[in-house]
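J.: Next come a sequence and a model predicted from it.
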Amino acid sequence: MTHSDILIIGGGIAGMSAAFFLAKAGKSVTVLEREDQPGYHSTGRSAALYSETYGPKIIRKMSTASRDFFITPPDGFTDHPILTPRGIIMTAAPGEEAKLDEILTEGRANGANFVSLTPAELKEIIPVINTDLIASAAHETDAMDIDVHALHWGFIRQFKSLGGTLITKADVCAISKTDGTWQVTLGNGQTHSGDIIVNAAGAWVDDIATKAGVKPLGITPKRRTAVMVDLPSDVNAHGWPLVASLDESLYFKEDAGRLLVSPADTTPTEPHDVQPEELDIAITIDRLMTATSIEVRRPGESWAGLRSFFADGDPVSAFDPADGSFYWLAGQGGYGIQTAPAMGEYAASLICGGGIPVHMEKLGITEDALSATRPSLVTGK
């Protein structure tokens, strides 16, 4: 049996970012990942975008808190920039203008560069867009694409260089606790022990909690679909920003001369190796053809990923209220990539007893917002 200060269950972006910061703080850390490779279910299937105006309030704050890391990662973290220019255009249907104005006001107050667009101005940027359905739009010019692979494997490499251990094909079968020490037994019979467990198992966090004798918090995995679409020969999408409807019913972005399209679906499902449904693919294509002049005769490759949510839509990063050695790091939904540096640093700081990092306190980030006991975690309100 090998012993570590901390056992992290889950080698996706949440688990590996926390692992890096914990190892940096001098803790001995072992990460247990059930798949052959880390990041298989959610991290590796993300079309990640960095925007400080995207997502719920706590997500927006955590995204801002991650900015410096993305721009200036540690030496040797990656060979090329994590962020590359993209931009995002949000489109508002009639009746949604006030909601868009609210987002613009908050974004500009936080330093985001927004340009308001009339439907005609939008058409100049995205010639295929159907402006009959759009009342107004806004272009966040400094939104960025995130190189998910570079970010995830940067955390992994740095974690290993600090002495951390990552074990793949580590399917957790049983968890017990004796004399204050956790024992985690894997499917191959190996047992690993640790003083603290960090539950970063994504869609499987409630299952891990149950095995540990901890009350589940009520995670709901949700399926999200993505489809690749070929563009007509007379359409050049190079340099287009990502285009997203304010009601989150569609987004698309150029990808190597094609379009990556998603209906932004959030269909509740069981935790598993999720695959795209034919109906969702058809809905994706229909929405794209309604929103644009693009005719899709045959969709390209498609895939689906899991985005996991608690009842109120916000993540949890906190010790369990009934067990101060079991830490929840889950429920990031579709925002786990863009908040990973801050979420990892935050979790490591709390686990090590350091409280909220100062630069996050200045942004108004509180433990209550990410606690495992907040009332909205149950009510969703």
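T.: Good, I have the coordinates. What you see is a predicted model; the values in this text were computed from it and never measured.
J.: rest of the way, CA atoms for contacts and neighbours
T.: Will do.
J.: Quick check: closest non-adjacent residue to residue 65.
T.: residue 342 (5.7 Å; C-alpha to C-alpha, 6 or more residues apart in numbering).
J.: Hmm, I typed the wrong one, I wanted residue 39.
T.: residue 12 (4.2 Å).
J.: That neighbour touches residue 37, doesn't it?
T.: No. Between residue 12 and residue 37 there is no contact under C-alpha atoms under 8 Å: 9.3 Å.
J.: More neighbours: which of the two?
T.: Legend: neighbour count by other C-alpha atoms under 10 Å for residue 12 and residue 37, higher for residue 12 (26 against 14).
J.: quick one, what contacts that one?
T.: 38-40, 42-43, 152, 200-202 (C-alpha atoms under 8 Å, 6 or more residues apart in numbering).
J.: got TSV for the residues you listed, with neighbour count too?
T.: As requested, those are arranged in TSV below (neighbours: other C-alpha atoms under 10 Å):
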residue	neighbour count
38	26
39	23
40	16
42	25
43	24
152	25
200	28
201	25
202	31
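J.: put this beside the first:
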Amino acid sequence: MSEMRNARPRVAIIGAGMAGASLAYELADAAEVLLLERESHPGYHTTGRSAAMFTETYGPAPVRALTRASRDFYENPPENFISVPILTPRGVILVADASQEALIAETLAAGATHRLTPAEAEAQAPILRGDRLIGAVAEPGARAIDVDALLQAYLRGVKARGGRLLCEAEVTALDRDGAGWRVTTPAGVFPVDTIVNASGAWGDKIAELAGVSKLGLVPKRRTAILIDAPSDPQAWPMLIDMAEAWYIKPDAGLLLASPADATPVEPQDAQPDEMDIAICVDRIETATKLQVKHIRHKWAGLRSFVGDGVPVAGFDKTVPGFFWLIGQGGYGIQTASALARLSAALILGAPIPADLKAEGVIPAELAPTRLR
């Protein structure tokens, strides 16, 4: 049953990154939606710093189910939702050295992949050192995601459907107001029926404001750099070390590289650490033919996880009207559509969409109760 009482429920979504924006879009036809963002523009901390790919082999089983269930929306978005493709062909090759043979078998078991010889991998990505590899696994169906275009499309859709976005509206207090809530921000005080905690790395901080027990959310810093490519990399796949020690992705004629770091930090405006940058350069120069002479740009973002690495979507059973939508880790963009539609159904007390069920999305596997 729904936790909503009014014919037109009032929902405050805290956080206007991809999770909050996509849910606001899915709710705005049926609810009065207020989307609150603490920064001057949405997607500042995580969404706007993501090198997202759409890959159905990435992540634990509940994540893969959400990814599969998001594909149709991304490939066939509603009319007038977006003017550019959300997904574009890219492909992924996961490369393995002599110590990673077992990982090849595990990756192949996930499906949608096939094995490559070192020479075949090098032919597709000429920066690879084939003589260092024992093999590789290709996922040709992987796609690059236009993250900014998708976020902006969701935000336009929220407005078109009657929702409101307020930036520079950091939530400073959450208080019970009868059967609902009173949300205090510098932009005003808002009475609502339901709070959605889509605040990313600040998820446990928002829970504390509401008097809700924390879930043990851990923000982790991820570093990235942009470097020159020796030739046009547009046709190259994304390259990922099988043990996730580094990755390289073609990006507008350059190469985006990362040491795939995951350093636990407090919620913050993440900045790149010089040691992580040095580690990144060393790893990619060791694994590939690249020689990094100049770093064009460097940055860091936050990816936040709960203990089992699976996103959280569901009502807190101890405090009425408090909905969790956090812990997306590195999967938040590729799963956003399915997570938003699932969350909207749960908030409104509607049936779970049939296509989500068909892809194996199980609400209990995402519910916060699993972590209590």
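T.: Sure, I can see it. In this text, all values refer to a predicted model and were calculated from it rather than measured experimentally.
J.: Any idea what the TM-score comes out to?
T.: With the length set by TM-score structural alignment, normalised by the length of structure 2, the two chains reach a TM-score of 0.95; 365 aligned residues with a C-alpha RMSD of 1.4 Å.
J.: Map the residue nearest to residue 65 of structure 1 onto structure 2.
T.: By TM-score structural alignment, residue 342 of structure 1 lines up with residue 338 in structure 2.
J.: After whatever helix or strand its match lives in, heading C-terminal, what element do we hit next?
T.: Per DSSP states H and E, residue 338 of structure 2 falls inside helix 336-348. Next helix or strand after helix 336-348 of structure 2 toward the C-terminus (DSSP H and E): helix 354-358.
J.: what span of structure 1 lines up against that next one?
T.: Residue span in structure 1 matched to helix 354-358 of structure 2, by TM-score structural alignment: 358-362.
J.: List the buried residues for that stretch?
T.: For stretch 358-362 of structure 1, burial by neighbour count (16 or more other C-alpha atoms under 10 Å) applies to residue 360.
J.: Now do that stretch: distance to the chain's middle.
T.: Centroid displacement of stretch 358-362 of structure 1 relative to its chain, using C-alpha atoms, centre = their mean, to the nearest Å, is 21 Å.
J.: Same question for stretch 60-72 of structure 1.
T.: Centre to centre, stretch against its chain (C-alpha atoms, centre = their mean), the figure for stretch 60-72 of structure 1 is 13 Å.
J.: What residues of that stretch count as buried?
T.: Applying 16+ other C-alpha under 10 Å to stretch 60-72 of structure 1 flags 60-67, 70 as buried.
J.: Name the residues of stretch 269-283 of structure 2 that come out as buried.
T.: 270, 272, 276-277, 279-281, 283.
J.: Distance to residue 90 of structure 2 and secondary structure added to these, as TSV?
T.: Formatted as TSV, the buried residues of stretch 269-283 of structure 2 follow (distance: C-alpha to C-alpha, whole Å; DSSP: H, G, I helix; E, B strand; the rest coil):
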residue	distance to residue 90 of structure 2	secondary structure
270	28	coil
272	26	coil
276	26	helix
277	25	helix
279	26	helix
280	22	helix
281	23	helix
283	22	helix
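J.: Tell me the one of these nearest residue 363 of structure 2?
T.: residue 270 (31.6 Å; C-alpha to C-alpha).
J.: contacting residues around that closest one?
T.: 45, 221, 300-302.
J.: which residue lines up with it in structure 1?
T.: Under the alignment (TM-score structural alignment), residue 270 of structure 2 pairs with residue 274 in structure 1.
J.: Trace stretch 47-67 of structure 2 over to structure 1 and give me the residue numbers.
T.: Against structure 1, stretch 47-67 of structure 2 falls on residues 43-63 (TM-score structural alignment).
J.: Tell me where the stretch 201-350 of structure 1 has helices.
T.: Applying DSSP state H, counting those that start in this stretch to the stretch 201-350 of structure 1 gives helices spanning 205-211, 278-291, 340-351.
J.: Export those to TSV and append columns for distance to residue 362 of structure 1.
T.: Formatted as TSV, the helices of the stretch 201-350 of structure 1 follow (distance: least, C-alpha to C-alpha, whole Å):
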stretch	distance to residue 362 of structure 1
helix 205-211	30
helix 278-291	41
helix 340-351	13
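J.: These: which one's closest to residue 20 of structure 1?
T.: So among the helices of the stretch 201-350 of structure 1, helix 340-351 is nearest, using C-alpha to C-alpha, at 7.7 Å.
J.: chain center to the closest one, what's the gap?
T.: 14 Å.
J.: dump the residue contacts of the alignment partner in structure 1 of residue 283 of structure 2.
T.: In structure 1, the residue equivalent to residue 283 of structure 2 is residue 287, according to TM-score structural alignment. Applying C-alpha under 8 Å, 6+ apart, we find residue 287 of structure 1 in contact with 250, 263.
J.: ok, 7 Å please
T.: Contact partners of residue 287 of structure 1, counting by C-alpha atoms under 7 Å, 6 or more residues apart in numbering, are residue 250.
J.: Now flag whichever of the buried residues of stretch 60-72 of structure 1 is closest to residue 90 of structure 1.
T.: Taking these together and measuring to residue 90 of structure 1 by C-alpha to C-alpha, the closest member is residue 60, at 16.0 Å.
J.: what residues are up against the counterpart of residue 257 of structure 1 in structure 2?
T.: Aligned counterpart of residue 257 of structure 1 in structure 2: residue 253 (TM-score structural alignment). Listed by C-alpha under 7 Å, 6+ apart, the contact set of residue 253 of structure 2 reads 232-234.
J.: now swap in residue 2 of structure 1 and tell me
T.: 192-193.
J.: Then residue 94 of structure 1?
T.: 134-135.
J.: Is it located within a helix, as I assumed?
T.: No. Applying DSSP: H, G, I helix; E, B strand; the rest coil, one finds residue 94 of structure 1 to be coil, outside a helix.
J.: What lines up with it in structure 2?
T.: Using TM-score structural alignment, residue 94 of structure 1 pairs with residue 98 in structure 2.
J.: The helix holding residue 338 of structure 2 against structure 1, how far on average?
T.: Compared with structure 1 after fitting, helix 336-348 of structure 2 deviates on average by 0.5 Å (mean C-alpha distance after the TM-score superposition for structure 1).
J.: which secondary structure elements does that helix contact?
T.: Packing partners of helix 336-348 of structure 2 (3 or more C-alpha pairs under 7 Å, 6 or more residues apart in numbering; DSSP states H and E): helix 18-27, helix 61-75.
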